[in-house]
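Q: Provided below for reference: sequence and predicted model.
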Amino acid sequence: MEEEFWEIEDKQHGWYYLFQQLDQVARANAGTQLIAKEPMNIIRNRYRDVLPIDDTRVKLNNTDCDYINANYVKEETVQRSYIMTQGPMGHTSSHFWQMVWEQNCAGIVMLNRCIEKGMNKCFQYWPAEVGQSLQFGPYIIENQFQQTEETFRLSMLTLSMSDSDEQVKTVQHFHYIKWPDFNVPRTPDDFLRFLNAVRRGGVLSPDCGPCVVHCSAGIGRSGTFALVDVILAQITKAGSTADINIQQTLLRMRTQRLGLIQTPDQLRFSYIAILHGADRACKGELDEDEDSDSDEDEEGVASENDSEEERTGQNDSDKPPPLPPRSSDSNKIPQVDLVKEDDHPPAVLKRTLSLSGSSSHSMSTTPELPADKEDDTPPPPPLPPRDNREPFLEEREEGNPPVEAPSSLNAENFMTSDDIHSTSEEATLRRRQAYQDKQARISTQVQDMKKNLQHQRGHSEQWTPKWLFIGVACIIFYLLLRALY
């Protein structure tokens, strides 16, 4: 697994091409999304291009419209069951809590803030303060307890119905507050602490209902969380990383909700988080309590609506995460010291990399990246816009036949280092050839324009004396006529 990571990392634009290939295969094998496009359901979608797959969508009971933008995502190999959904809107919050009630969900994992960079990403669907309560339709939610950590908050909520005598249900709300949209956390250790807290809460157990996981669209950060959790659970069960296939697992999950993991950086971070947690997962220590190094007072944490980070979107989580060290044995990942938010990456990380993929070798605690080397290879096509998800998922028109998928989806045939290298070379040659063809066409057009100008100038110069002579002759003739008459 570690060798696979470094093979992709060392290839120029390796993560971009891997992400594009996985996305292409996932779209080719995705089911239809017709129910979400019906007129009565369109207003329940936060983004018109992030839609649930018909076969795995969650259905509401006892209502005129059973639609909600949510999918079941299951991984039977480790008995994991999730409900991936979008961040609730004001008019869909009652549908959200109805789903939690009917599916007997014990936990909600929220990976975004309500306001990010001045934009509304999610409605405040739960009471943020202890003792407060909110009601959406017949569902009453009350905050009984809240614990604030450095990077996340845990709230104990009670869910009841005003028109029912059924027993009150307890729902744990895990809120990760330092994960920027279309980006990744600063260190995988903070994310693994959060994952451990969710696991210790018991909400991922097969004994209770599926765990609700959402961000803004319910595909990018939510897919990253689910993939890391599933792979680490597989490693814990197997006791080794030898037979773990990350790409194949992601493809299976994407057949249940299209678009899980939304950017190449999120895919790369998933690998990093898995490698950092693999050693503890092999030893069965991943779910144990972590020592807290934070001296931050719970009361000193600003509330979500008043947080400056939420208004500006600027925080330390925009920095790239440290990479795992290289190892001769890919099945044994060295233990990495936990990194505090205000510390530099530890000295044991022999190699650090920026999000753009430029590498450096350093033994100091504050490694410096080398200057960019001159490279005549054109850059890859630009990624989708940050706040416009429309170009990201290609909507399939109704009635069109699905795209035929490759004959084999095995990772051995799908993505190897040779495939990445050959794909990169072919793409580079195609871009160079297209660039040369474009330059040739422009040059030909310029030459044609010059010839036309020269022809027009010669034609005008040829006719100018002739017309001048005719004009003078006409004037003389006119004067003679006037003199005679």
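A: Arrived safely.
Q: going forward, measure contacts between C-alpha atoms and count neighbours the same way
A: Fine.
Q: Just want the most central residue of this structure.
A: Q262 (2.6 Å; C-alpha atoms, centre = their mean).
Q: Which elements pack onto the helix ranked longest in the chain?
A: Using DSSP state H, we find that the single longest helix of the chain is helix 417-484. Where contact means 3 or more C-alpha pairs under 8 Å, 6 or more residues apart in numbering; DSSP states H and E, helix 417-484 is packed against helix 2-10, helix 14-28.
Q: Quick one: work out the angle between it and helix 14-28.
A: 90 degrees (axes from the mean of the first three to the mean of the last three C-alpha atoms, to 10 degrees).
Q: between helix 417-484 and helix 2-10, how many degrees?
A: Orientation check (the same axes, to 10 degrees): helix 417-484 against helix 2-10 gives 20 degrees.
Q: and among the helices and strands packed on helix 417-484, the most buried is which?
A: Comparing the helices and strands packed on helix 417-484 by mean neighbour count (mean count of other C-alpha atoms under 10 Å), helix 14-28 ranks first with a mean of 19.
Q: isn't P127 right next to E142, touching?
A: Yes - contact criterion C-alpha atoms under 8 Å: P127 and E142 qualify, at 6.5 Å.
Q: Compare those two and say which is more crowded by neighbours.
A: E142 (23 against 17; other C-alpha atoms under 10 Å).
Q: Pretty sure the more buried one sits against F136.
A: No - between E142 and F136 there is no contact, the gap being 11.6 Å when judged by C-alpha under 8 Å.
Q: let's bring in a second model and compare:
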Amino acid sequence: MASQTEKEFAEFDNNKIWTEIFQRLKNEASLLTLGDDFSSKISREPQNRRKNRYRDVSPYDHSRVILSGKNDYINASLVEVPEAGRKYILTQGPLDQTMSDFWQMAWEQESRAIVMLNRTIEKLAIKCAQYWPLGADFGCEEDMYFPQCGLKTGEKREILHFHYTTWPDFGVPSSPNAFLLFLHVIRQTGSLDADVGPSVVHCSAGIGRSGTFCLVDSCLMVVEKKQSLQAINVRETLIHMRSYRMGLIQTPDQLRFSYLAILQGAHAILHGTGLESVSTKQNHVEGPPPPLRSSSLQQPSTALASQDHSSYEQQISVSTEDLLADMDSAPPPPLFPKKGAQAIGHSLQRQAGSSKWEEDDEEDEEFDQLIDREESGSDSEEEAKAVELRHRIREERKKQTMEQLRKMKERQRRSERWRPYKKFYRPSLYIGLAVLVGVAGVIVYKYLM
């Protein structure tokens, strides 16, 4: 007998009414969140406005994450799904001026992992600050320090950073397979379990891709606990989650993808094969899951050491570029060049911001096919030239991306410096124009006389 979720998916798909269903969900959630209980007044206070990436995405006062210290605001919400035994912190991609708050939150909430679902640059726009160090390979520092957090206990912790790099803004992955494998890898580390702090999940706004991730994971947890697809109601779960953070899941496509991933993952769980079997079986990819990126977070300076490769990480991390390239049918952005063991911890980090993604897709596929032969040590002259060309092109792309990021950040800084003075110059400009028009009128009048 088909479950309610399966019946709903078939009905919505056959009748092509996902847009209508999505709008109904938005309306129901809006009615639920009317009133003072769901205010967002704190986010609109003058000292907090500059900490919001988007004007129309604010945390509810009742569920916002509260930092210690004089200014306790961060655009982040604690989302709870009791029937799944899950708690998540959904937040926006950090701004340059909120990176310290971001890491302070991760520390104070005792988060075990950060799940990043966007790239720092998408469609030539900055979607997230570079809040973790890129390291010496990219001409950057190995560590980042945030002394303004004011945490001084000398304690040190390790936080895992998971980065999904092929999920487009306002879009969905090409299939649920790669997503379910990604989710499986995170679950295997215990980062989402109830006995650790809530994981930090973010995209750019912290509502679309982040909401999709949490909805799928929560529903699959209920299926796993109850061992039945009948135990879940996707729409009610989403409406409940929206009572903690506004706007979760932004498009009808993301809603449809959530249903697909839930159904596919649920069948794998109920058949006893697990989420990893769905992904590897349907993509015909064999091998271990993608590697983790591990970061060290310590006091007193709350330093993030991205090159701290622990023995645990080395045991589960192998060269999986082929697996990552095959995870989605659409080719992902090209990889940065890597050097030996330093590839560990950066294997999921894809290049962002290249204006030549579309032009180079076929070229990337051709180069990816050479990876196996490159690693096997083939001495073919033709293959050696191809490998050399591949590394040269990636090096050039890295330089272009870093230069573009530098220019965009510089424009952003100039804009921030100019903003406080706009209100003074705008009236002066109007007065100047009025005087100029008045003088011109006098000249014309005298000429006519």
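A: Arrived safely. Quick caveat, the model's predicted, so the values are computed rather than measured.
Q: where does the TM-score land?
A: For this chain pair, the superposition-based TM-score is 0.61 by TM-score structural alignment, normalised by the length of structure 2; 296 aligned residues with a C-alpha RMSD of 2.9 Å.
Q: quick one, which of the helices and strands packed on helix 417-484 of structure 1 is nearest to D279 of structure 1?
A: Closest approach to D279 of structure 1 among these (C-alpha to C-alpha): helix 2-10, 11.6 Å.
Q: The residue nearest to the centre of structure 1 matches what in structure 2?
A: Using TM-score structural alignment, the equivalent of Q262 of structure 1 in structure 2 is Q250.
Q: can you tell me what part of structure 1 stretch 409-424 of structure 2 aligns to?
A: Counting by TM-score structural alignment, stretch 409-424 of structure 2 sits on no residues of structure 1.
Q: Report the distance from that stretch to the chain centre.
A: Its chain's average C-alpha position is 27 Å from that of stretch 409-424 of structure 2, according to C-alpha atoms, centre = their mean, to the nearest Å.
Q: Run the chain-centre distance for the longest helix of structure 1.
A: Relative to the centre of its chain, helix 417-484 of structure 1 is centred 49 Å away, using C-alpha atoms, centre = their mean.
Q: counterpart of G239 of structure 1 in structure 2?
A: By TM-score structural alignment, G239 of structure 1 lines up with Q227 in structure 2.
Q: give me the number of residues near its match?
A: 15.
Q: burial measure for D361 of structure 2, as a count.
A: Using other C-alpha under 10 Å, the number of residues around D361 of structure 2 comes to 15.
Q: looking at this, it is in a helix?
A: Yes - under DSSP: H, G, I helix; E, B strand; the rest coil, D361 of structure 2 falls within a helix.
Q: sorry, back to before: format the helices and strands packed on helix 417-484 of structure 1 as JSON lines; extra columns: distance to F414 of structure 1.
A: Below are those laid out as JSON lines (distance: least, C-alpha to C-alpha, whole Å):
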{"stretch": "helix 2-10", "distance to F414 of structure 1": "13"}
{"stretch": "helix 14-28", "distance to F414 of structure 1": "9"}
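Q: closest one to R57 of structure 1 among those helices?
A: Comparing these by their distance to R57 of structure 1 (C-alpha to C-alpha), the top pick is helix 14-28, with 16.7 Å.
Q: okay, and the helix or strand that comes right after the closest one goes to which residues in structure 2?
A: Later in the chain than helix 14-28 of structure 1, the nearest helix or strand by DSSP states H and E is helix 39-42. Per TM-score structural alignment, the counterpart of helix 39-42 of structure 1 in structure 2 is residues 46-49.
Q: likewise stretch 165-182 of structure 1?
A: Using TM-score structural alignment, stretch 165-182 of structure 1 corresponds to residues 153-170 of structure 2.
Q: Touching that stretch from outside, list them.
A: Contacts to stretch 153-170 of structure 2, defined as C-alpha atoms under 8 Å, 6 or more residues apart in numbering, come from residues 111-119, 122, 173, 182, 186, 208-209, 250-251, 254, 292-300, 328, 332-333, 348-350.
Q: hang on, the earlier thing: would you confirm that the residue nearest to the centre of structure 1 contacts S222?
A: No - the criterion here is C-alpha under 8 Å, and Q262 of structure 1 misses it with S222 at 9.5 Å.
Q: Would you mind listing the buried residues in the match of helix 39-42 of structure 1?
A: Across stretch 46-49 of structure 2, burial judged by 16 or more other C-alpha atoms under 10 Å covers R49.
Q: Stretch 105-125 of structure 2 now?
A: Residues 105-107, 109-122 are the ones in stretch 105-125 of structure 2 that count as buried (16+ other C-alpha under 10 Å).
Q: and the end-to-end length of it?
A: Using C-alpha to C-alpha, to the nearest Å, one end of stretch 105-125 of structure 2 lies 26 Å from the other.
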